[in-house]
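# Predicted model follows, preceded by the sequence.
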Amino acid sequence: MSSENQVNSKHKIAIVTGGSRGIGRNTVEALASRGVDVIFTYRANQAEAEAAVAAIEEHGAKAVAIQLDTGRIADFDAFVGKAKEALRALGADRFDYLVNNAGNSYHAPISETTEEAFDELVNVHFKGVYFLTQKLLPLINDGGRIINISSGLARFTVPGISAYASVKGAIEVFTRYLAKELGPRGITANTVAPGAVQTDFSGGIVRDNPVYNKMVSDQTALGRPGLAEDLGPMIASLLSAENRWVNGQRIEVSGGANL
């Protein structure tokens, strides 16, 4: 079977990190609405994960939730073993789509950024993404798709978020290398860079702080911050066969922030 036929086969499976809430939750539901079965990770909240599984199943797709702290690289071998079990439960031994979405935030000026916080950001947003992707490469179908989530902050600057923005910049470089090295397998790799989104990320600052919400709105061409549902369908669309020739790109989804 050709690589293109593999990724276009009826039975598609995605692995999405951080799929129980926010952008990740909307992504897994958008994929499910397109008939894609989903294996997703959650860090701690099992109730949220179970709710996400139920939502996916309401779309007629199948789902498996696996607990994983994506900053704990030592746990990745065990996760791969669980992922293989989940694939078998879904009637497959390989998957088609990988979305590296899980993340955390950190706000501090350069003068006050701690090494501990910096290392945690690196582990979650760069080292973890790098080595989890490496571990999963033998399981992804030729002709598959990889999306790494970056941030608008890798293009424009907001004082106090330098460490977070820097590791997102590293992910954008890594994505281009994935696209080049995996090209012979027909696997594409792209970066999606959200702008400010109204979720509970960063303590819900964009959603819940009226001053910050207005500041983002004033700097955005479409006049408001993003919503999780602005991202999930876009990510699902980028994974589809219609976008098979998009590769090695950074696609910002920010409503036109800081133009």
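Yep, that arrived. Computed from a predicted model, the values in this text were never measured in an experiment.

# Only C-alpha atoms from now on, for both contacts and neighbour counts.
Fine.

# now the helices for this protein?
Per DSSP state H, the chain carries helices over the ranges 3-8, 22-33, 46-58, 76-89, 115-122, 128-136, 162-182, 205-208, 210-218, 228-239.

# most tightly surrounded among the ones you listed?
The highest mean neighbour count among these, using mean count of other Cα atoms under 10 Å, belongs to helix 22-33: a mean of 25.

# what packs against that helix?
strand 37-42, helix 46-58, helix 228-239 (3 or more Cα pairs under 8 Å, 6 or more residues apart in numbering; DSSP states H and E).

# Among the helices of the chain, which comes closest to residue 249?
Evaluated with Cα to Cα, the helices of the chain place helix 162-182 nearest to residue 249, the distance being 7.3 Å.

# What is the closest one packed up against?
Against helix 162-182 (3+ Cα pairs under 8 Å, 6+ apart) you get helix 115-122, strand 140-149, strand 188-194.

# Tabulate these in TSV, adding columns for distance to residue 226.
Shown next, in TSV, are those (distance: least, Cα to Cα, whole Å):
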stretch	distance to residue 226
helix 115-122	23
strand 140-149	15
strand 188-194	8
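
# got the contact list for the residue most central in space within the chain?
By Cα atoms, centre = their mean, the chain has its centre lying nearest to residue 101, at 2.2 Å. Contact partners of residue 101, counting by Cα atoms under 8 Å, 6 or more residues apart in numbering, are 16, 17, 18, 19, 23, 24, 148, 149.

# Against that first model, consider the following:
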Amino acid sequence: MSTRNKIALITGGSRGLGKNMAIKIAKKGIDVVITYHSNKAEADKVVAEIQALGQKAAAFQLDTSNIKLFDGFIKELTAYLNKETGSPNIDFLVNNAGTGFYGPFAEATEEQFDAAMNIHFKGVFFLTQKALPYINNGGRIINISSGLARFSLPGSSVYGSMKSAIETLTRYLAKELGPRKIAANVVAPGAIATDFGGGRIRDDKETNQRVASVTALGRVGEADDIGGVVAFLCTEDARWINAQRIEVSGGMML
């Protein structure tokens, strides 16, 4: 009888960091399910890339800021997993989906605050809660934070505050899920050259140089610097890492 591969669910897996995480996790011999917000074509490309590596993959559309959709999504996901694997369960949940928001504290609106909270904190909180019955004992939860929860740069008060909330939540998850041997950790990227936040780290030369100048390793991060760390946290070698915040920033703002 063939053994069932472990399975990771990654939100926001069609591009940027999420795509890199999905591919790096697949290279560890883990099957992958990604969610995407709107770009089905890109999500399908990621699925094809993972299948080319010899792993199973699927993509589901989900707006992770809309909690009302979660029950339907979990139903769809578990039906797919039951059919493909004979079990509705996953082993790893990577809460990666997010958007950038920049603006001074004095000008932040309630609408902007709520939009950021829904995707970066409330959505993560309740999607994890809904997924919990389907995470195998001994599984892992990996939440994505940011260097901006450790250091402060003007314009990121809303985003940085949500990521601080995620870091606190992760410690509570580690504590409360300990009896099920589920570990929960945070990966906090520094500034990364992707299309995140309108691509300003990648495309704005001045911003790029400013980040490089305050980073010990002397450059801006790439998506490829992050995915492997998340993949490592899904391996047996990382089994004793729990309730930790791992910043992957090349030594930014030390």
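Yep, it's here. All values reported here derive from a predicted model rather than from experimental measurement.

# TM-score of the superposition?
The TM-score (TM-score structural alignment, normalised by the length of the second structure) is 0.97; 251 aligned residues with a Cα RMSD of 0.9 Å.

# quick one: which of the helices and strands packed on helix 22-33 of the first structure is nearest residue 131 of the first structure?
Here strand 37-42 is closest among those (Cα to Cα), at 15.5 Å.

# Give the aligned range of the closest one in the second structure.
The aligned range for strand 37-42 of the first structure in the second structure is 31-36, by TM-score structural alignment.

# what sits up against the matching stretch?
5-14, 22, 25-26, 43, 50, 55-63.

# circling back to that earlier point, out of the helices and strands packed on helix 22-33 of the first structure, nearest to residue 221 of the first structure?
That would be, of those and by Cα to Cα, helix 228-239, which comes in at 14.8 Å.

# which residue numbers in the second structure go with that closest one?
Going by TM-score structural alignment: helix 228-239 of the first structure matches residues 223-234.

# ok, and what's touching that stretch?
With Cα under 8 Å, 6+ apart as the criterion, stretch 223-234 of the second structure contacts 16-18, 20-25, 28, 92, 140, 142, 187, 189, 192-194, 238-239, 241, 248.

# Quick one: end-to-end length of it, please.
Stretch 223-234 of the second structure has an end-to-end distance of 18 Å (Cα to Cα, to the nearest Å).

# Mind putting the helices of the first structure into CSV with distance to residue 257 of the first structure?
Below are the helices of the first structure laid out as CSV (distance: least, Cα to Cα, whole Å):
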stretch, distance to residue 257 of the first structure
helix 3-8, 33
helix 22-33, 18
helix 46-58, 30
helix 76-89, 36
helix 115-122, 24
helix 128-136, 26
helix 162-182, 15
helix 205-208, 14
helix 210-218, 8
helix 228-239, 14
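
# what's the closest of these to residue 109 of the first structure?
helix 162-182 (7.2 Å).

# That closest one corresponds to what range in the second structure?
Alignment note (TM-score structural alignment): helix 162-182 of the first structure is matched to residues 157-177 of the second structure.

# Not counting its own residues, what contacts the matching stretch?
So stretch 157-177 of the second structure is contacted by 100-102, 104-105, 108, 113, 116-117, 120-121, 125, 143-146, 148-149, 152, 182-186, 242-245 (Cα under 8 Å, 6+ apart).

# mean offset of it relative to the first structure (after superposition)
Stretch 157-177 of the second structure, aligned to the first structure and superposed, deviates on average by 0.2 Å (mean Cα distance after the TM-score superposition for the first structure).

# what's the matching residue for residue 125 of the second structure over in the first structure?
In the first structure, residue 125 of the second structure lands on residue 130 (TM-score structural alignment).

# ok, for that match, nearest residue in space, not its chain neighbours?
residue 174 (7.7 Å; Cα to Cα, 6 or more residues apart in numbering).

# give the contact list for residue 251 of the first structure.
190, 191, 192, 193.

# go again using 10 Å as the cut-off
149, 150, 151, 152, 190, 191, 192, 193, 194, 238 (Cα atoms under 10 Å, 6 or more residues apart in numbering).

# So among these, which ones count as buried?
Buried members of the contacts of residue 251 of the first structure, scored by 16 or more other Cα atoms under 10 Å, are 149, 150, 151, 152, 190, 191, 192, 193, 194, 238.

# Could you find the counterpart of the fourth one in the second structure?
When the second structure is aligned by TM-score structural alignment, residue 152 of the first structure is paired with residue 147.

# So that match is in contact with residue 211, correct?
No - applying Cα atoms under 10 Å, one finds residue 147 of the second structure not in contact with residue 211, separated by 11.8 Å.

# Kindly point out which residues are neighbours of both of these two.
Shared contacts of residue 147 of the second structure and residue 211, defined by Cα under 10 Å, 6+ apart, comprise 190, 191, 252, 253.

# roughly how far apart are the aligned residue in the first structure for the second one and residue 161 of the first structure?
If I follow you right, that is residue 191 of the second structure. Superposed on the first structure with TM-score structural alignment, residue 191 of the second structure falls opposite residue 196. Going from residue 196 of the first structure to residue 161 of the first structure by Cα to Cα gives 13 Å.

# Can you name the residues that contact residue 71 of the first structure?
So residue 71 of the first structure contacts 43, 102-104, 119-129, 132 (Cα under 10 Å, 6+ apart).

# which of those residues sit farthest apart?
Longest span within the contacts of residue 71 of the first structure, Cα to Cα: 43 and 119, 17.9 Å.

# re earlier: the helices and strands packed on helix 22-33 of the first structure into CSV, with extra columns for distance to residue 4 of the first structure?
As requested, these are arranged in CSV below (distance: least, Cα to Cα, whole Å):
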stretch, distance to residue 4 of the first structure
strand 37-42, 19
helix 46-58, 26
helix 228-239, 13
